[in-house]
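A.B. asks: Attaching a predicted model along with its sequence, questions to come.
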Amino acid sequence: MILSILLFAGLTLVGISLILYLIPVNLWITAAFSGVHINLLDLAMMRFRRVPPGLIVNMMILASKAGIMDVTTQQMETHHLANGKLLSVIKALIVAGKANLEMSFKQAAAIDLAGRNVLEAVHISVTPYMIIVPAITGLSRDGIQLIAEARVTVRTNIKQLVGGAGEETIKARVGQGIISKIGAAKTYLEVLEKPEAISKLVLSKGLDAGTAFEILSIDIADINIGKNIGAKLQIDQAMADLNIAKAKAEERRAQAVALEQEMTALVQEAKAKLIEAETLIPAALSYSFRAGNLMQGYMKKGK
C-alpha cells in the first residue's frame, strides 16, 4: 500500500514537472510582473518550435525596460531560428535608442544576419573609429618619391551597413586619392609645404560612397622623402644611350676592320696577278725569239 502511494506520488511529480516544462507558468508570471504580456499558449508552443522560451522572455523584458516597445515575440523567434544573435540585436537597439539613432529591429536583424557585428557597428556610429591607412608611396612630377601615412576617422553608416563596402575599400580609395594628389604636384616641396591640401582634396571626392562608413576626416600623419626616381631614370637612360653608342661604335669599327681586310685581300690578289704577268714575259720573249719575230722587228727598226 505504501509502495503504491509512493509510486503514485512519484508519477504525479513527474507529470507536474512535465506539464510545467511544456507550459512554463513561472516564465509567464515573471513576464507579467515585469510588465511584459505574453500569451501562455505561445510560451508552450515555443517548446515545439524549438525556441527556448526563457530566452524570448528575458529579451522581451530587457527590451521593455529599455523602452523598446515595437518588438514582438514572433520577430524574436524568427531571428533566433535563423541562427541570429538575439542578445546582440537587442543590446544594439538599446544603445541606438540611447544615442538617438534611428534603427528598427528589422534593420538590426538584417545587419546581424549579414555577418556583421551589429553591436560593434552601433558603438562605432556613436563613437567615431580611426582607420589606419598603410604607408602610401607616390611620385611627384619632378621625380621625387614621397611616402605618406594617413589616418581616416569614420563612423558607421547604419543605412549602408548591409551591402556596403568595408574598411579595406576605404583604405584603397584613400590611398588612391593620396597617390593622385602627389602625382599632380609639380615638385615634392608643394606636398611637404601643404600636406593638408591632400586631406582636403581626398575628402572632397566622396570616397565613402557605397561603403558602410561615413568619413569624418582624413589626416596626413607623416610624409617622408623616398628615392629620387627621376634622377635614377635619367641615369638609367644615359647608361642605355651610352651602351647604344658603344654598340654602334663597335659596329663601325668592325665594318672598318672588315673593309681593311677586304682591301688587303684585293691588294694581295693584284700582286698575284702582277707576278703571274711577270712570269709570262720571259716565256713570250723566248717564243718570239724562236719564231724570229723578235729579230725581224729589230731589223725593221734598224732600216
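C.D. replies: All right, it came through fine.
A.B. asks: C-alpha from now on. contacts and neighbour counts both.
C.D. replies: Noted.
A.B. asks: Tell me which helix or strand residue 199 sits in.
C.D. replies: Assigned by DSSP states H and E, residue 199 falls within helix 196-203.
A.B. asks: buried sites along that helix?
C.D. replies: Residues 198, 199, 202, 203 are the ones in helix 196-203 that count as buried (16 or more other C-alpha atoms under 10 Å).
A.B. asks: Which residue is the nearest non-sequential neighbour of the last one?
C.D. replies: Counting by C-alpha to C-alpha, 6 or more residues apart in numbering, residue 203 lies nearest to residue 218, which is 6.5 Å off, once chain neighbours are set aside.
A.B. asks: how many neighbours does that neighbour have?
C.D. replies: Taking other C-alpha atoms under 10 Å as the criterion, the count of residues near residue 218 is 22.
A.B. asks: ditto for the one 4 residues further on
C.D. replies: The local packing count at residue 222 equals 13, with neighbours defined by other C-alpha under 10 Å.
A.B. asks: Where does it sit: helix, strand or coil?
C.D. replies: For residue 222, the reduced secondary structure class is strand; criterion used: DSSP: H, G, I helix; E, B strand; the rest coil.
A.B. asks: ok, and here's another one to check against it:
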Amino acid sequence: MVEVTSLFIFALFLIFLAVFAYLIPVGLWISALAAGVRVGIMTLVGMRFRRVPPSKIVSPLIKADKAGLKITVNQLEAHYLAGGNVDRVVNALIAAERANISLPFERAAAIDLAGRDVLQAVQMSVNPKVIETPVVAAVATDGIEVKVRARVTVRANIDRLVGGAGEETIIARVGEGIVSTVGSSKSHKAVLENPDYISKTVLDKGLDSGTAFEILSIDIADVDVGRNIGASLQTDQADADKRIAQAKAEERRAMAVAREQEMVAQVQEMRAKVVEAEAEVPKAMAEALREGKLGVMDYYNMQNINADTQMRDMIAKSGEAQSDGHEDNKGHK
C-alpha cells in the first residue's frame, strides 16, 4: 500500500513538472534575464493562457533591446494577436534605425497589418527599385507608330504605404504619359531624335501622387518604329469608298437592266399588236371584195406593188452583201 502511494505521488510530481515546464519556459526566461530584458514569469504564464508562443515575443524583444529600441511586451503581444508578423516588424524597425529613417512602431505595425512587407519597404527606401514597363505603343501626329519601353526608378514612401497605390498604378500612369507625349509630337522623328523629352515630360506630371512610391527618374530604355497607322487607315478608308462605289454601280446596273427588260416587254407587246393588226388585213380585204368596195384589178395591182417592193428589197440586200465582201477582201490583201 505504501509503494502504491509513493508511485502515485511520484506521478503527480512528474505531471506538475510537465505543467510547470509548459507554463513557465524557464530557459527562455533565463535567456531574457541574461540579455538584460526583464520579463516576469507571470507574464510568460499569461502568454500561455492567451495562446501566444512566448518565443515569438521574447526573442524579438531581446533583439530590439540590443538594437536600442524601446518596445514593450504588450506592443509585441498585441501585434501578434492582431495577426501581424512580430519578427518582421522588429527587423524593419532595426533597419530603419540603422538607416536613420523615422519609423515608429505603430506605423510599422499598421504597414504590416495592411499586408505590405514593411522590411522590404524600408530596404526600398535605402536601395531604390527599378520597375521596367512593358512595350508601350503610341502614334505620333504623322501617323507613325512608336514603341517605347521605359525603366522607372522608385523609392518606397513610408508615409504613404498604408492606402497608397502599388506598382501597377505606376506602370499604368507612366504608360499613359508616354502615349500622350508621343501623340502630341508632330513627327516620330522628333521622338527618335530626343527620347529624353518623353522622360522629362512624363516626370513633370507628378505620377507618384497617391502611390506608395516616390519616382526618382524615368529612363527610356528602347524606342522602335512600328507600323504606319496613318497609311493603314487611309488604305482602309479607300477600300471602304471602293466598296461603296461598287455597290452604287451595281445598283445603277440593276436599274438599267430592269429598264431594258421593260423596254423589251413593251416592244414585244407592240409587235404582238402589229401581228394582230396584220392578221386583220386579209379579213378586211375579203370583206371589201364581197361588198364590192374593192375590185379584182385593184387587188392584183396591189399584189404587183408588193411583189415589186419585195424584189427591190432583195436586190438592195444582195448589193450590200457584195459591197461588204469586197471590203473584207481588200482588208485581207
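C.D. replies: Sure thing, it's come through. Computed from a predicted model, the values in this text were never measured in an experiment.
A.B. asks: picking that back up, just list what the helix holding residue 199 of the first structure packs against, helices and strands only.
C.D. replies: helix 167-184, strand 213-228 (3 or more C-alpha pairs under 8 Å, 6 or more residues apart in numbering; DSSP states H and E).
A.B. asks: Could you verify my assumption that residue 223 of the first structure touches residue 149?
C.D. replies: Yes - counting by C-alpha atoms under 8 Å, residue 223 of the first structure does reach residue 149; the two are 6.5 Å apart.
A.B. asks: picking up where we left off before, between the helix holding residue 199 of the first structure and helix 167-184, how many degrees?
C.D. replies: Relative orientation of helix 196-203 of the first structure with respect to helix 167-184: 130 degrees, computed using axes from the mean of the first three to the mean of the last three C-alpha atoms, to 10 degrees.
A.B. asks: Relative to residue 155 of the first structure, how far out is the residue nearest the centre of the first structure?
C.D. replies: To find the centre residue of the first structure, average its C-alpha atoms and take the closest one (C-alpha atoms, centre = their mean): that gives residue 172, at 5.8 Å. As for residue 172 of the first structure, its distance to residue 155 of the first structure is 17 Å (criterion: C-alpha to C-alpha, to the nearest Å).
A.B. asks: Equivalent analysis for residue 168 of the first structure, please.
C.D. replies: Counting by C-alpha to C-alpha, the gap from residue 168 of the first structure to residue 155 of the first structure is 15 Å.
A.B. asks: same thing with residue 23 of the first structure?
C.D. replies: Between residue 23 of the first structure and residue 155 of the first structure the distance, using C-alpha to C-alpha, works out to 46 Å.
A.B. asks: again with residue 35 of the first structure
C.D. replies: Using C-alpha to C-alpha, which is the criterion applied here, residue 35 of the first structure is 36 Å from residue 155 of the first structure.
A.B. asks: Neighbour count for the two, which is higher?
C.D. replies: Here residue 35 of the first structure and residue 155 are compared on neighbour count by other C-alpha under 10 Å; more neighbours surround residue 155, at 20 against 13.
A.B. asks: show me what contacts the more buried one?
C.D. replies: Listed by C-alpha atoms under 8 Å, 6 or more residues apart in numbering, the contact set of residue 155 of the first structure reads 124, 125, 126, 127, 128, 129, 213, 214, 215, 216.
A.B. asks: and if you look at residue 103 of the first structure?
C.D. replies: Neighbours of residue 103 of the first structure in contact, by C-alpha under 8 Å, 6+ apart: 93, 96, 97, 158.
A.B. asks: And for residue 36 of the first structure?
C.D. replies: The neighbours of residue 36 of the first structure, taking C-alpha under 8 Å, 6+ apart as the test, are 60, 61, 64.
A.B. asks: ok, the first one - contacts?
C.D. replies: If a contact means C-alpha under 8 Å, 6+ apart, then residue 60 of the first structure has 36, 71, 72, 73 as its contacts.
A.B. asks: which residue ranges form the strands in the second structure?
C.D. replies: All strands of the second structure, identified by DSSP state E, fall at 129-132, 136-139, 144-156, 213-228.
A.B. asks: Make CSV from those and add distance to residue 16 of the second structure to it.
C.D. replies: Written out in CSV, the entries for the strands of the second structure read as follows (distance: least, C-alpha to C-alpha, whole Å):
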stretch, distance to residue 16 of the second structure
strand 129-132, 56
strand 136-139, 71
strand 144-156, 52
strand 213-228, 56
